[in-house]
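1. My questions are about this predicted structure, shown below with the sequence.
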Amino acid sequence: MPTVAQSFEQFMQDLELREGENREAQRQERVVFDALRHHLSPRESILSGSYGRNTAIRPLHDIDLFLIFTTDSSGNGKVLQPQEFLERVAQALRKEFRGKQPRLQNRSVNIEFSGTGIGFDVVPAFEDLRQPGIYWIPDMRLGQWIRSNPRKHIAACDEANRKAMQRLKPLIKAIKRWNQLQGKPVPSFLLEVMAYEGIASFQPESHPSVYAQGMAHLFQFMSEHIRADWKDPAGLGPPVNAGVGEGHLQQGQQRLSGASRKAARALELERRVDMPGANELWRELLGTDYPVR
């Protein structure tokens, strides 16, 4: 029977993307970029979102593809309204990928590819001519363009991970797996942003698994703070939890509180050297990929 520390190490490794998944994601990114160049002439692309921050988990599904356009891409020298430009992106994808049905989302257009199971959330962006490195992206819910910078999001995640001695990203991936098994009651990016602050107050003990302690700490921190206003790590866009309904926040808080209680019981069993009992509780939280024997 493995220790909790051994089970977590194996579980964290199993969440990592495989080399083949990374190669295929990068290949398809070039395919989508080249396809859109025929119609809208994006000048640059950034693999952003969880993939860009290295917090994506396998199996890999949707990847955020941040496409930077010039103002001429609107066709009339002006930037269109958010929904209009998203519809233009969807139309271009439809022309290039026959049989596909691109789907408009709040800030992106989703297109899925059969065979690989990898899809892309294409996020169109215009660089602010007065502030290089700052980008305007569409928000249909708000009916306006909002500021963003995926490179600052990556930098914020990297810095929090560095301060946590490289433990934060594996913990984020594990909590994302838990969230996935729960039906995703908490938006993925909100989980990440809460983890950046939550990990700062983490002080591990000497005995239980550090990853187990980190999970328990983050579950508790998130359950207590999910209703707070969580600012965009780039300091540009609206709060990360803007637009998340009260019902979703309440459900997320309830699920996180339940996970926090179960994680605390697992830690107590580990302190009593009841590895089978502790591992079974973590398996209940993290699914059958968590090894118990």
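-> That came through fine.

2. From now on I want contacts and neighbour counts done on CA atoms only, so please keep to that.
-> Noted.

3. Show residues contacting stretch 12-22.
-> For stretch 12-22, the surrounding residues in contact (C-alpha atoms under 8 Å, 6 or more residues apart in numbering) are 56-60, 170, 173-174, 289.

4. Then stretch 286-293?
-> Under the criterion C-alpha under 8 Å, 6+ apart, residues 1-2, 7-8, 10-11, 14, 174, 177-178, 181, 276, 279-280, 282-283 lie in contact with stretch 286-293.

5. Would you state the helices of the stretch 51-200 of the chain in chain order?
-> Along the stretch 51-200 of the chain, the segments classed as helices by DSSP state H, counting those that start in this stretch run 82-96, 150-163, 168-181, 188-198.

6. Which strands or helices does the helix or strand where Gln250 lies pack on?
-> In this assignment (DSSP states H and E), Gln250 forms part of helix 246-271. For helix 246-271, the packing partners by 3 or more C-alpha pairs under 8 Å, 6 or more residues apart in numbering; DSSP states H and E come out as helix 210-225, helix 275-286.

7. In CSV, list those along with mean neighbour count and distance to Pro204.
-> What follows is those, written out as CSV (neighbours: other C-alpha atoms under 10 Å; distance: least, C-alpha to C-alpha, whole Å):
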stretch, mean neighbour count, distance to Pro204
helix 210-225, 20, 6
helix 275-286, 20, 17
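
8. and Phe97, which of these is closest to it?
-> Of all those, it is helix 275-286 that lies closest to Phe97, at 36.8 Å by C-alpha to C-alpha.

9. Find the residue closest to the residue positioned nearest the centre of the chain in space, skipping its chain neighbours.
-> Centre of the chain computed as the mean C-alpha position; nearest residue by C-alpha atoms, centre = their mean is Ser50, 3.9 Å away. Once its chain neighbours are removed from consideration, Ser50 has its nearest residue in Ala56; the separation is 4.9 Å (C-alpha to C-alpha, 6 or more residues apart in numbering).

10. adding another structure so you can compare the two:
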Amino acid sequence: MASTVFSAFNEFMRDTVNLASKKTSDARRSRDWLIEQIRLFPDKDSSFPILYPEKNTFFGSFARNTKKRPLDDIDLMICLSAMGGTYYEQPNTIEITVHTECRQLTRLCYEGTQKLHSVKVVNKFISLLNEVPQYQNATIKRNQEAATLKLNSYEWNFDIVPCFFTSEDSAGNTYYLIPDGNGGWKKTDPRRDAERVKNTNQLHDGNVLDAIRILKYWNKRPTMPSMSSYLLESMVLDFYNKPFTPTASKFVDIEVPKLLAHIKDHVYHPVEDPKGIQGDINQLSLEDRGKIWSRANEDLNRANKARQLENEKDFQGSIFEWSQIFGSEFPSYG
């Protein structure tokens, strides 16, 4: 229970929205242990592709510190050496051609070709993960571009994505190539996402991460269709990178109305991929956009009312309005 709006939000962020520090530490240790097991795969199986560990990278909300509770997935990209291979961009996919002398990769090509089959690469990871004794009771399967590892001992999954790191293109850019879920490959670059979050948060005195997390909590409430976590995060970052946007407040309740207004005003608009790879990432249906607009508008009105009641020292009334936005997990007055 809370007697002020300030204490209510502090309790809400600490106990409901943000990840507990011990859980974060445990997750990082288990992730690092997994990476060490993968590092041993080529020693255990000479047909396993040669690793390029210097280019391993993390991606997703957990890596960017924008993850809210629960901690349900941890994403990592394990880089492989292309050993002189090349890639060719088709209209809807990317083909990787393997060098004829790279036996570890030629075994994972489409039959009768030198074209690397991404599903076979993912399945190769799965076969070796199944041989790790500590994972004998785990559920390991392919999920589109990733090998997904679900451990009984933890609440989170690991999504392990094999990748290749490109040489510089004519513009001096490098990318990661990851499976596209259909046997081919596609470009991505989680470094750009991580850098954008870091720079935006620093620009706003370290106050953006909490704003992202609390909006993700709002987005997942069963009051409307949910946007993808990445789409919502991109919209929040777009707001904080607009010219003349005031520095974000350390009091997250001040930021919520601004962000709800931004979502309401932009949910019908294109949202460009900040990496410059995918184009418009707002693939919501017209019906879902309408429902999200309605909920954002309704909760914006509630948030403005809550702010007004707080200014009038009616903390009980303000906390009640906030609980209508965030649900029963929001602390009650008392």
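-> Thanks, I have it. What you are looking at is a predicted structure, and each value in this text was computed from that prediction instead of being measured.

11. Do you know the score for how well these two fit?
-> Scored against TM-score structural alignment, normalised by the length of the first structure, the superposed chains reach a TM-score of 0.84; 289 aligned residues with a C-alpha RMSD of 3.0 Å.

12. Just to confirm, what residue in the first structure is aligned with Ser7 of the second structure?
-> Using TM-score structural alignment as the criterion, Ser7 of the second structure maps onto Gln6 of the first structure.

13. The second structure: which residue goes with Met222 of the first structure?
-> Met222 of the first structure maps onto Ile263 in the second structure when the alignment is built from TM-score structural alignment.

14. Wait, that match touches Arg295, no?
-> No - with the criterion set as C-alpha atoms under 8 Å, Ile263 of the second structure and Arg295 do not qualify as a contacting pair; they are 10.1 Å apart.

15. so what sits against both of those two?
-> Common contacts of Ile263 of the second structure and Arg295, defined by C-alpha under 8 Å, 6+ apart, are absent altogether.

16. The helices of the stretch 51-200 of the first structure: which one's closest to Met215 of the first structure?
-> helix 168-181 (6.5 Å).

17. Read off where the closest one ends up in the second structure.
-> Applying TM-score structural alignment, one finds that helix 168-181 of the first structure aligns to the residue range 208-221 of the second structure.

18. Work out the gap between the matching stretch and the centre of the chain.
-> Relative to its chain's centre, stretch 208-221 of the second structure lies at 13 Å (C-alpha atoms, centre = their mean, to the nearest Å).

19. Same check on stretch 67-77 of the second structure?
-> That offset, for stretch 67-77 of the second structure, works out to 7 Å (C-alpha atoms, centre = their mean).

20. ditto for stretch 325-334 of the second structure
-> Relative to its parent chain, stretch 325-334 of the second structure has a centroid offset of 27 Å by C-alpha atoms, centre = their mean.

21. cool, and stretch 115-127 of the second structure?
-> The chain centre lies 23 Å from the centre of stretch 115-127 of the second structure; the measure is C-alpha atoms, centre = their mean.

22. For that stretch, buried residues please.
-> For stretch 115-127 of the second structure, a neighbour-count test (16 or more other C-alpha atoms under 10 Å) marks 115-126 as buried.

23. sorry, back to before: can you tell me which of the contacts of stretch 12-22 of the first structure is nearest Glu192 of the first structure?
-> Nearest to Glu192 of the first structure among the contacts of stretch 12-22 of the first structure is Lys173, at 9.1 Å by C-alpha to C-alpha.

24. List the contacts of the closest one.
-> Lys173 of the first structure makes contacts with 12, 15, 55-57, as judged by C-alpha under 8 Å, 6+ apart.

25. mind running it again at 10 Å?
-> In this structure, Lys173 of the first structure makes contact with 12, 15-16, 50, 54-58, 179, 192, judged by C-alpha atoms under 10 Å, 6 or more residues apart in numbering.

26. Output these in CSV; the columns should cover distance to Cys157 of the first structure.
-> Formatted as CSV, the contacts of Lys173 of the first structure follow (distance: C-alpha to C-alpha, whole Å):
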residue, distance to Cys157 of the first structure
Met12, 18
Leu15, 18
Glu16, 17
Ser50, 10
Asn54, 9
Thr55, 9
Ala56, 13
Ile57, 16
Arg58, 19
Asn179, 19
Glu192, 8
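
27. out of the residues you listed, which are buried?
-> If you count burial by 16+ other C-alpha under 10 Å, the buried members of those come out as 12, 15-16, 50, 54-57, 179, 192.

28. Give me the subset of the residues you listed lying in strands.
-> Among these, no member falls in strands (criterion: DSSP state E).

29. The match of Met222 of the first structure and Trp218 touch, don't they?
-> No - with contact defined as C-alpha atoms under 10 Å, Ile263 of the second structure and Trp218 do not form a contacting pair (11.8 Å).

30. got any residues that touch both of those two?
-> Taking C-alpha under 10 Å, 6+ apart as the contact rule, the neighbours common to Ile263 of the second structure and Trp218 are Ala296.

31. The counterpart of Leu151 of the second structure in the first structure: neighbouring residues, count only.
-> Aligned by TM-score structural alignment, Leu151 of the second structure pairs with Phe113 of the first structure. Neighbourhood size, Phe113 of the first structure [other C-alpha atoms under 10 Å]: 14.

32. Report the contact partners of Phe113 of the first structure.
-> The neighbours of Phe113 of the first structure, taking C-alpha under 10 Å, 6+ apart as the test, are 28, 61-62, 97, 100, 119-120.

33. what does Arg261 of the first structure give?
-> Shown in contact with Arg261 of the first structure (C-alpha under 10 Å, 6+ apart): 216, 219-220.

34. Next: Pro233 of the first structure.
-> Pro233 of the first structure is in contact with 148-150, 152-157, 193, 196, 239-240, counting by C-alpha under 10 Å, 6+ apart.
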